[in-house]
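Chemist: Next come a sequence and a model predicted from it.
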Amino acid sequence: MTDKTEKTALTPKTHTIPPARFSHGVRKGNILQVAGQVGFLPAVEGEPPTPAGPTLREQTLQTLANVKAILEEGGASWDDAMMIRVYLTEVDHFAEFNGIYDQYFASLKEVPPARTTVYVGLPKGLLVEIDALAVLG
């Protein structure tokens, strides 16, 4: 059994090895930080990452699935999420994103997590990035 206070890197089977020296997620004790995730489809060995599609909806739903996979890898769920940070490439996507986000989290049993949204530049074709901070019971 591992020491719960030791820092553990989290990489679900659906994710590729990060392109630089960072972890997709890290858990230490009851704190779990998910690194910024984008809407790449599950990894296929030997293939470059592929976005879920060109639309904000496709990329947002896949990005949320990628964040969820890391939460689950660390023993957490959306109900453990305290903070979600959203990075959008277009100000005009804010209202559409809110609609997708609200629909996705409509079944959340707990108080919804806090959220920050900022506008950034991402690699060409990527529209959204999301990270999360969770505290496990």
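Modeler: Cool, got the structure.

Chemist: contacts and neighbour counts: CA atoms only from here.
Modeler: Fine.

Chemist: So which elements touch the longest helix along the chain?
Modeler: Using DSSP state H, we find that the single longest helix of the chain is helix 56-73. The contact analysis (3 or more Cα pairs under 8 Å, 6 or more residues apart in numbering; DSSP states H and E) places helix 56-73 against strand 31-37, helix 94-104, strand 128-135.

Chemist: adding another structure so you can compare the two:
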Amino acid sequence: MKRNVIFTENAPKPIGPYSQAILVENPDKLLVISGQIPINPETGEIVKGDIREQARQAIENLIAILEAAGATVDDVIKVTVYLRDMKDFEDFNKVYEEYFGHSKPARAVIEVSDLPKGVKIEIEAIAAFE
């Protein structure tokens, strides 16, 4: 499988830990991960706290699903993030960069009016791998 970062000067440069686009040639497997919210899988409880704590748990949940399928963060090609408050973007982005800063999948961040169980964040992803 070939994973290529697409970049053109004819579109805006990325302003964070993401790429304009990712081109994947001949993936053997395509994994579509449903939105993950900050639920602690051991307790079933929502992680209380600020956006950083909630983002970290949502990403850890996403990583657990990737690993269960035989994939890694490096296989993620697209991430969609839903935030209840765009004012949390900078703090969220710092946590996100810890996990995805080296692989920089394509990404969209969207502010929404509400999320399940009143959480601050939900993250879904697509991965392609061999």
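Modeler: That came through, no problem. Because the structure is predicted, anything quoted here is derived from the model rather than measured.

Chemist: follow-up on the earlier one: including distance to residue 43 of the first structure and mean neighbour count, could the helices and strands packed on helix 56-73 of the first structure go into TSV?
Modeler: Below are those laid out as TSV (distance: least, Cα to Cα, whole Å; neighbours: other Cα atoms under 10 Å):
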stretch	distance to residue 43 of the first structure	mean neighbour count
strand 31-37	13	22
helix 94-104	23	13
strand 128-135	17	22
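
Chemist: I'd like those as JSON lines, with distance to residue 49 of the first structure appended.
Modeler: As requested, these are arranged in JSON lines below (distance: least, Cα to Cα, whole Å):
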{"stretch": "strand 31-37", "distance to residue 49 of the first structure": "12"}
{"stretch": "helix 94-104", "distance to residue 49 of the first structure": "23"}
{"stretch": "strand 128-135", "distance to residue 49 of the first structure": "15"}
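
Chemist: Can you check which of those gets nearest to residue 85 of the first structure?
Modeler: Closest of those to residue 85 of the first structure is strand 128-135, at 5.3 Å (criterion: Cα to Cα).

Chemist: where's the aligned residue in the second structure for residue 99 of the first structure relative to residue 24 of the second structure, distance?
Modeler: Correspondence of residue 99 of the first structure to the second structure, assessed by TM-score structural alignment: residue 94. Per Cα to Cα, to the nearest Å, residue 94 of the second structure is found 26 Å from residue 24 of the second structure.

Chemist: Could you do residue 89 of the second structure as well?
Modeler: Separation of residue 89 of the second structure from residue 24 of the second structure (Cα to Cα): 28 Å.

Chemist: Kindly report the same for residue 4 of the second structure.
Modeler: Taking Cα to Cα, one finds residue 4 of the second structure at 6 Å from residue 24 of the second structure.

Chemist: Neighbour count: these two, which is higher?
Modeler: Counted by other Cα atoms under 10 Å, residue 4 of the second structure and residue 24 do not tie: residue 24 has more neighbours, with 16 against 12.

Chemist: Next up, the contacts around the more buried one.
Modeler: Residue 24 of the second structure makes contact with 1, 2, 3, 4, 128 under the criterion Cα atoms under 8 Å, 6 or more residues apart in numbering.
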